[in-house]
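Asker: no sequence on this one, just coordinates:
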C-alpha cells in the first residue's frame, strides 16, 4: 500500500519545494553569470543559462501543483491533475530552447577564435559549489516528488541530477584549461553542456507525450496489481479489457470481470464494491474505478484493453 497525503499537505510540500528550488537556483545563476562575465568563460555562462531555466521550472511546478489540487468540476470532470503533465511538457520546450541557445553561442565562439579565461580558479570554485548545491536540490526535490507523486517535481529533480554532471563537466574542462592553457577547451565544454541539456529536454518531451496519450511506462505495477487482487477472489474469473490512465498524480482504472451468471445484481454490486475498495487501499492515488460485470465464458470481440496474458507479456513477466 502506498503512503498517502492530503491535498493540503501536498500543496504545502510542493510550495516549499518550489521556493527552495527558486532561491537555490537564483543564487547559483547570479554567481555563474557574474564569474562568467568577469572570467570570459562561456562554459560557466552556459551552465548559468541552464540554471536559469531551473528557476522557471520551479515557478511552473509551483503553479502546476496549485492547479492540480483543484477538485473536479463540470468543465473538468476528471479533475485538474493533468496540469502537471502539461507543465512538464512546457518545461521540456524551455530546456530544449536553452540547449539551442548554448549550442549556438558555443559554436560561434569556437569559430570566431577563443579568448583566454581570466581567473580560472574562480570558475573552478563556482563549478564545485554548483555540483554540491545541485546534488542537495536533486535529493530534496526527488524526495518531495515521490512523496506527493508529482511527475513535474520528479522531472525537475532529474533535471537537477543532470545539472550535477553539467557543472562537473565545466569543472573538469576548466581544470584541463588551468593546467594546459588550451584555448578552445572552454567552447568544447559549452557544446558538451548543450548536448546534455538537449538530452534532458528530449527525454522530458517524450515521457510527457507518452503520458498525455495514456501510455505511461510506470503503469505496469498497477496493471499487475489488478490481476493479483482479482486472483484472490474465487467468484471472479478472467479480468480483461483492463485500462489504466495516469492523470498527473492520480490514476483512473476500468476493466471487465466475469462472474457466475446466476449472481443477482445486488451480489455483483457488493462484490465490485469490495474489489474497488481493496484496489484503492493498495494505491490511494487511484481516483476512480469502473468495473464492468459479465457472465462466465462471455465471448466478445474486444478491441481495447489488456488481459492477464498481454499484461505478463507487455511487462516481461513469465
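Answerer: Now that the structure is in, tell me what you want to look at. Quantities reported herein were computed from a predicted structural model and do not represent experimental measurements.
Asker: every contact and neighbour count from this point should use C-alpha atoms.
Answerer: Noted.
Asker: OK, contacts around residue 215?
Answerer: For residue 215, the contact set (CA atoms under 8 Å, 6 or more residues apart in numbering) comprises residue 245.
Asker: structure B:
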C-alpha cells in the first residue's frame, strides 16, 4: 500500500515537473522575445515550481515508509510538515503576485506592447496547468494525500498567474494596460486563501487536533452499538497524513472473563476499521467501571499483596493452591473474591462463615463467592 501510494505520487509529480520545465523555457524565451515582463516573471515562477515538485517527491517517499521501532505510528508527519512548507510557498507566491500587481498599477508609462505569441504561450500554460490540476487532484483524492492536493492547487495557482498575464496582454492591446494588475490582485488573494486553508489544517494535524464534533459523535455512536459494549469514554482521535488514529476506553460487564473482554476490544477495532475507511489504527482499553474522572480502585492492594493477606487469614481453612487460583474482582473501590474448591469442602457447613470473617478486618473485601467442582 505504501509503495503504491508513493509510486502514484511520484508518477503524477514527475509529469508536473516536465510541464514546469517546458513552460519555464517557453515563458522565459518568449517573454524576452515578445516584450512581456509578466510572461518572463511567470517563467521564473514555473522554474521555481521544480523545487516544489522535488519537495513533494522526497516528502512522499519518506512519509510512506512503513512504521518501525523508532516511528511506531509511521512517518506520515513528514507529509504533513511538507504540506505546511508548500502552503508557505503558495503564500509567498500570492504575496509576490499582489506586490508586483501594485507596482504595475503605480507605474506611469508602459514602454512596450506584448506580441501575439505571448498570449498563445499564456493560454497554453493555462491549459497545461488546468490539466495537471484536475489530474493531480484526482490522484490526491484516491490516495487521500493532502500534500498532493496542495500540489494540485499549486498547479491551479500557476494557471491563475498565466490568466493574469493573458489579461494583461489583451488589456494592453485594447488600451487597458492595468487590467492584468487588477486581475492579479484578485488571483493573489485567492491563492492566499488556499494557502491558509491547507497550512492551517496541516498545523492542526501536527499538534494532534481531534476530529470535529460531528465525526467524533458518529464514531461514538457506532462503538456503542457493538455487542458487549456498555458505554465508552475518553475517545481520542488524531490525523496523520490522511489516516485517523483512535484511542478509546470501552466499558464492559465486570463479570465476564478477561478473554471475552479482549474479544470485545478486538471487535471494536475490527468493525471501526471496516466501517470507517480513514481509520487505520485503533487502541482499545477495556474497563469494568467508569474511571474517567476518578479511579475507585487506586488504593486497593494488588494480587500479590492480597494473596499474602488471604494466606494469613485462611492458612488453616484452605489449601494454598485455592488462594493462588482465586479470582479477584475490583469494582467500586471494593474487592469481591471468587474461590474454586473441590467438592469435599462443601461438607464443611461453616466454611463460608469462617472465610467471610476476613471482611471484619479487611473492609475493602465486600463478598466471597465459593464454587465447588468435582
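Answerer: Now that the structure is in, tell me what you want to look at. Note that the structure is predicted; figures quoted are calculated from it, not measured.
Asker: drop the TM-score for these two in here.
Answerer: Overlay of the two chains. TM-score (TM-score structural alignment, normalised by the length of the first structure): 0.81; 294 aligned residues with a CA RMSD of 2.7 Å.
Asker: would you mind measuring from the aligned partner of residue 260 of the first structure in the second structure to residue 371 of the second structure?
Answerer: Counting by TM-score structural alignment, residue 260 of the first structure corresponds to residue 253 in the second structure. According to CA to CA, to the nearest Å, residue 253 of the second structure and residue 371 of the second structure sit 20 Å apart.
Asker: neighbour count winner among these two?
Answerer: residue 253 (15 against 11; other CA atoms under 10 Å).
Asker: list the contacts for the closest residue to that one other than its chain neighbours?
Answerer: Nearest non-adjacent residue to residue 253 of the second structure, counting by CA to CA, 6 or more residues apart in numbering: residue 288, 6.2 Å away. With contacts taken as CA under 8 Å, 6+ apart, residue 288 of the second structure has the following neighbours: 251, 252, 253, 254, 331.
Asker: what distance do you get for the first one to residue 226 of the second structure?
Answerer: Translated: residue 251 of the second structure. Going from residue 251 of the second structure to residue 226 of the second structure by CA to CA gives 12 Å.
Asker: more neighbours, those two?
Answerer: residue 251 (23 against 16).
Asker: picking up where we left off before, show me what the residue nearest to residue 253 of the second structure aligns to in the first structure.
Answerer: In the first structure, residue 288 of the second structure lands on residue 295 (TM-score structural alignment).
Asker: and residue 232 of the second structure, that one's in a helix?
Answerer: No - using DSSP: H, G, I helix; E, B strand; the rest coil, the assignment for residue 232 of the second structure is strand, not a helix.
Asker: counterpart of it over in the first structure?
Answerer: In the first structure, residue 232 of the second structure lands on residue 239 (TM-score structural alignment).
Asker: neighbours around the closest residue to its match other than its chain neighbours, how many?
Answerer: Excluding the flanking residues, the one nearest residue 239 of the first structure by CA to CA, 6+ apart is residue 257, at 4.5 Å. Using other CA under 10 Å, residue 257 of the first structure has 21 neighbouring residues.
Asker: stretch 155-168 of the second structure against the first structure, how far on average?
Answerer: Stretch 155-168 of the second structure, aligned to the first structure and superposed, deviates on average by 3.3 Å (mean CA distance after the TM-score superposition for the first structure).
Asker: for the residue nearest to residue 239 of the first structure, list the residues it contacts.
Answerer: 236, 237, 238, 239, 240, 291, 292, 293, 294.
Asker: so the equivalent of residue 125 of the first structure over in the second structure, which of the three states?
Answerer: By TM-score structural alignment, residue 125 of the first structure lines up with residue 120 in the second structure. Classification of residue 120 of the second structure using three-state DSSP returns helix.
Asker: thinking again about what came up before, the match of residue 232 of the second structure and residue 272 of the first structure, how far apart?
Answerer: Separation of residue 239 of the first structure from residue 272 of the first structure (CA to CA) stands at 12 Å.
Asker: neighbours of the match of residue 125 of the first structure, how many?
Answerer: When counting by other CA under 10 Å, one arrives at 12 neighbours for residue 120 of the second structure.
Asker: next: residue 277 of the first structure.
Answerer: For residue 277 of the first structure, the count of nearby residues is 13 (other CA under 10 Å).
Asker: any idea what it aligns with in the second structure?
Answerer: Checking TM-score structural alignment: residue 277 of the first structure goes with residue 270.
Asker: summarise which helices and strands the helix or strand where that match lies is packed against.
Answerer: Taking DSSP states H and E as the definition, residue 270 of the second structure sits inside helix 258-275. If you count contacts as 3 or more CA pairs under 8 Å, 6 or more residues apart in numbering; DSSP states H and E, helix 258-275 of the second structure packs onto helix 213-224, strand 279-287.
Asker: how close does the shortest one sit to the first structure?
Answerer: Following superposition, strand 279-287 of the second structure is found to deviate from the first structure by 2.0 Å on average (mean CA distance after the TM-score superposition for the first structure).
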